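Enquirer: sharing a model that was predicted from the sequence below.
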Amino acid sequence: MKKSYIYKGQIYSSEKEVRNAIFADRRLAFMEEPENDKRAFWRALDVEYVEEKEDESLEFLKEQKLYELERAFSRWRNGGAYIYSSLGGVKIDADQRAMIDVSGLAALDKSAVFMDAENQPHQLTAEQIKILRREIVEGGNFSYQQKWDLRNQIKSAETKEELEKIELVFLPYTAKGAK
């Protein structure tokens, strides 16, 4: 039997991994997994415990990988995305909040101080702020293209081994002219 633990939308393949995640999230330590009634034990910790036969079908594994892709993409777009701007190659946050913030600055249509991803201030003109907004949008489109490429790789995998080799990693966009 293959065990899986789903905690906060993330799938963990071992008890140790999920324990570490719960501890990091809630600073909660707890007793070892019991032999009986494991589902109830984990449910009390907000974890879904799943046992599956080892010889899962390729289609099932593809569906599971597609779910993992959605979670990885969501994490990237909601808090991890960044780009390298053409404005000096500076690393810029490019998640959804950054888009809202930069759009707000662009709407003011005047110069402003902008903090990059390393929390360094930059005095930007109204035109430079509009360039940043466009580059963040381009970065979003680049992220979606990577997601679609990964989805196509997952769907076209012909073996479990091929499927396992697919890494769910998103790379930052580098705007033209960035160094």
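Expert: In hand now; what should we look at?

Enquirer: make it CA atoms for all contacts and neighbour counts henceforth
Expert: Will do.

Enquirer: where does the most far-flung residue of the chain relative to its centre sit: helix, strand or coil?
Expert: The outermost residue of the chain relative to its centre, with distances by Cα atoms, centre = their mean, is N36 at 34.5 Å. Of the three states, N36 takes coil according to DSSP: H, G, I helix; E, B strand; the rest coil.

Enquirer: for it, give its distance to W42.
Expert: According to Cα to Cα, to the nearest Å, N36 stands 11 Å off from W42.

Enquirer: and if you look at A72?
Expert: 23 Å.

Enquirer: K53 too?
Expert: 19 Å.

Enquirer: so these two - more neighbours on which side?
Expert: When neighbours are counted by other Cα atoms under 10 Å, K53 and W42 differ, and W42 comes out ahead with 17 against 9.

Enquirer: in what helix or strand does the more buried one lie?
Expert: helix 38-43 (DSSP states H and E).

Enquirer: for comparison:
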Amino acid sequence: MKPNEIKEIPHVDEDGYFDGMVACMADARGALMLGADCYDIAAPEDDGKHFFKLSADKNGWEAEAIPQTAEECVGIVLDHHKQTDRVHKLREVFDKLTQGSTTYRLVQDATTNARTVEKIPEQTVEEVRTEKMRALDSAFTSWYEDGATLKSSLGFEADSDSRANQDVNGLVTAAEAMAAAETAETKLTFMDANNEGHQVGLAELKTLQLEIIQAGNAAYQEKWKLRAAIEAATTKEELDAIGIVFQPLDFSKAA
């Protein structure tokens, strides 16, 4: 090379992986003034699918496949302190391949903050049973406190959750007080589950009150039935097969 001539040569990171080209100048004798971690060899052909590590003899490159599955990430440790292009790329790969996975998870060491990917241990029957019990309690609470409905014998759908129970009890009390003070029956407006108003008297309100009580009791009975099934299951398959659903009671058929 001629003195002061510039040549682009490969540069490697602190771990020996190719991370781009840098310019080096020839000295007065025409010899390249190589910077740190620069090597006067042919650059690897980047295919987007591999990292390239400088070979032991420093005369070539060893291709290392970029993980395509979470399983391929297992065993790779990402140092929290390293900021190389390769480590940044692997952090992105780890996040992408483990996101939403039910079989592999991203783990960060509590002491070093190093990141790894590991296979999620298979749950035991007792762990699945515990999760199923929690799901049952959550579903029942959601249904009973803010989602329960019934098909009333009065011809409309009514809320039957805990709030509806309190509201109907209050209406019954009000209707009884008005009935005691007046000779003619006074109708009250009852809002059904679809937010439509219905004129109802004391007899209809008591019917609703009884139906809501029966619906609540039925929900409790269903909960205990499902709990017993969960407790009796002996395999994960049996536990998975138990559906947790609370259905509205239908009193219209008996009307």
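Expert: Noted; the coordinates are in hand. Nothing here was measured: the structure is a model prediction, and the numbers come from that model.

Enquirer: one step back: buried residues of the helix holding W42 of the first structure, list them for me.
Expert: Of the residues in helix 38-43 of the first structure, R39, F41, W42 count as buried by neighbour count, 16 or more other Cα atoms under 10 Å.

Enquirer: so Y104 of the second structure touches E122, yeah?
Expert: No - using Cα atoms under 8 Å as the test, Y104 of the second structure is too far from E122 to be in contact (10.6 Å).

Enquirer: who's more crowded, those two?
Expert: Y104 (20 against 10).

Enquirer: residues contacting the more buried one?
Expert: The neighbours of Y104 of the second structure, taking Cα atoms under 8 Å, 6 or more residues apart in numbering as the test, are A70, E71, T98, V117, E118, K119, I120.

Enquirer: which ones among those map onto helices?
Expert: Counted as lying in helices by DSSP state H, out of the contacts of Y104 of the second structure, are A70, E71, T98.

Enquirer: from these, keep the buried residues only.
Expert: A70, T98.

Enquirer: with distance to W224 of the second structure added, can I get the ones in helices among the contacts of Y104 of the second structure in TSV?
Expert: Output for these, formatted as TSV (distance: Cα to Cα, whole Å):
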residue	distance to W224 of the second structure
A70	41
E71	41
T98	37
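
Enquirer: for the ones in helices among the contacts of Y104 of the second structure, which one is nearest F156 of the second structure?
Expert: When those are compared for distance to F156 of the second structure (Cα to Cα), T98 wins out at 48.2 Å.

Enquirer: just the helices in the stretch 151-255 of the second structure please.
Expert: All helices of the stretch 151-255 of the second structure, identified by DSSP state H, counting those that start in this stretch, fall at 162-181, 202-232, 236-240.

Enquirer: what's the match for M133 of the second structure in the first structure?
Expert: Aligned counterpart of M133 of the second structure in the first structure: L66 (TM-score structural alignment).

Enquirer: which residues touch its match?
Expert: Residues near L66 of the first structure by Cα under 8 Å, 6+ apart: R151, I154.

Enquirer: to N195 of the second structure, which of the helices of the stretch 151-255 of the second structure lies closest?
Expert: Across the helices of the stretch 151-255 of the second structure, closest to N195 of the second structure is helix 162-181 (Cα to Cα), at 12.5 Å.

Enquirer: distance check, the residue nearest to the spatial centre of the second structure against D159 of the second structure.
Expert: Taking Cα atoms, centre = their mean, the centroid of the second structure lies closest to G100, which sits 6.9 Å from it. The gap separating G100 of the second structure from D159 of the second structure is 36 Å, by Cα to Cα.
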